[in-house]
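Peer 1: Predicted model follows, preceded by the sequence.
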Amino acid sequence: MYKDILLPVDLNQDSSWKSALPVAIDHARAFGTRLHVMTVVPDFGMTMVGQFFPKGFEKKAVEACQSKLRAFIDTEIPKEIPTQCIVAEGTVYERILDLAKKLKIDLIVLAAHRPELKDYLLGPNAARVVRHAACSVLVVRE
């Protein structure tokens, strides 16, 4: 049923993957699919933000994040599951949606916390992904 599964994670927030990771692994095993694990680095190159960081900071941040994501995959995902490591830059929900479209993802598995009042006003990344994704989205609550 699924050929490609996307698992977005925030490496600085265990809650972004603790509940979703086992579900993504189970689905990948059950369907014999490839698991695309991604994280998003903020866009430091924006003029407003970029001026506060030293030259070359963005490249170093992406490289460090890629290394950290590979270590995460090696530690948390069983070797028999084909896995792709992806580091994107920009706005979290936009990068998730862009990548899902580009890779023709069949299922996005992501964790979500219990909504607070501020989430109803601002809209969390999970809600935006669910609303705009062209594929199935499985939201796993904590």
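Peer 2: Ah, there it is. Residues are numbered from 1 along each chain as shown.
Peer 1: only C-alpha atoms for contact and neighbour calcs from this point on.
Peer 2: Fine.
Peer 1: burial of the residue nearest to F53 when sequence neighbours are not counted, as a residue count?
Peer 2: Closest residue in space to F53, ignoring its immediate chain neighbours: F44 at 7.7 Å, by CA to CA, 6 or more residues apart in numbering. F44 has 18 neighbouring residues, counting by other CA atoms under 10 Å.
Peer 1: Could you pull out the buried residues of the longest helix along the chain?
Peer 2: In the chain, taking DSSP state H as the definition, the longest helix is helix 57-76. Within helix 57-76, the residues that count as buried by 16 or more other CA atoms under 10 Å are 58, 62, 65-66, 69-70.
Peer 1: packing partners for it?
Peer 2: Packing partners of helix 57-76 (3 or more CA pairs under 8 Å, 6 or more residues apart in numbering; DSSP states H and E): strand 34-41, strand 83-89.
Peer 1: Buried deepest among those, which one?
Peer 2: strand 34-41 (a mean of 21; mean count of other CA atoms under 10 Å).
Peer 1: Show me what that strand is packed against.
Peer 2: Counting by 3+ CA pairs under 8 Å, 6+ apart, the packing neighbours recorded for strand 34-41 are strand 4-8, helix 20-31, helix 57-76, strand 83-89.
Peer 1: ok, and here's another one to check against it:
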Amino acid sequence: MYHKILVPVAFDDDAKIEAALDIARVLAAEDAQIVLLHVIEHVPSYAVQYIPEDLRKAAHDGIQAELKRLAGTVPGGRGVLIEGHAGRTILDYVDEKKMDCVVIASHRPGMADYLLGSTAAQVVRHAPCAVMVTR
């Protein structure tokens, strides 16, 4: 059983989120912390001026509210929202917070994934802890 579980969350497929949370619940020790992490990619400086600040704030607030709701469905759950590159930010968070397990959803790889690598593949290759991948 794991005590510090990280579940990276991408809001593109709710079924994958639920599958990852189900696995986290099974793997969690009685006193476990389960952190749901969403990484917002940096908006390039040349594009940020075209996105209204109130729209960015509304998106940020909406994501935080959904993370809080989802975190309430798992014991010891909490949501964290960070800005950065998804793969590198997840790995940095694992190192910084000394997570002992990552439960991450993956998708069927496309051509770009073979050339560049997916976030899940990057986490699997470089995480210093156990990684469970769900599809």
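Peer 2: Looks like it arrived, so ask away. Not measured: the values here are computed from a predicted model.
Peer 1: Superposed, what's their TM-score?
Peer 2: Comparison of the two superposed chains (TM-score structural alignment, normalised by the length of structure 2) gives a TM-score of 0.86, and 135 aligned residues with a CA RMSD of 1.9 Å.
Peer 1: quick one: contacts of the longest helix of structure 1?
Peer 2: Under the criterion CA atoms under 8 Å, 6 or more residues apart in numbering, residues 11, 37-39, 41, 43-45, 83, 85-87 lie in contact with helix 57-76 of structure 1.
Peer 1: which stretch among the helices and strands packed on helix 57-76 of structure 1 comes nearest A24 of structure 1?
Peer 2: Among the helices and strands packed on helix 57-76 of structure 1, strand 34-41 comes nearest to A24 of structure 1, with 7.7 Å by CA to CA.
Peer 1: That closest one relative to strand 4-8, how many degrees between them?
Peer 2: Put simply, strand 34-41 of structure 1 runs at 30 degrees to strand 4-8, going by axes from the mean of the first three to the mean of the last three CA atoms, to 10 degrees.
Peer 1: Find me the equivalent region of the helix or strand just after strand 34-41 of structure 1 in structure 2.
Peer 2: Remark: after strand 34-41 of structure 1, the chain's next helix or strand is helix 47-50, criterion DSSP states H and E. On the basis of TM-score structural alignment, helix 47-50 of structure 1 is assigned to residues 45-48 in structure 2.
Peer 1: distance from that stretch to structure 1 after superposition?
Peer 2: Following the fit onto structure 1, the mean deviation recorded for stretch 45-48 of structure 2 is 1.6 Å by mean CA distance after the TM-score superposition for structure 1.
Peer 1: about what we covered before: make TSV out of the helices and strands packed on helix 57-76 of structure 1 and add distance to L117 of structure 1.
Peer 2: Output for the helices and strands packed on helix 57-76 of structure 1, formatted as TSV (distance: least, CA to CA, whole Å):
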stretch	distance to L117 of structure 1
strand 34-41	25
strand 83-89	28
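Peer 1: Against A64 of structure 1, how distant is F44 of structure 1?
Peer 2: F44 of structure 1 sits 14 Å away from A64 of structure 1, going by CA to CA, to the nearest Å.
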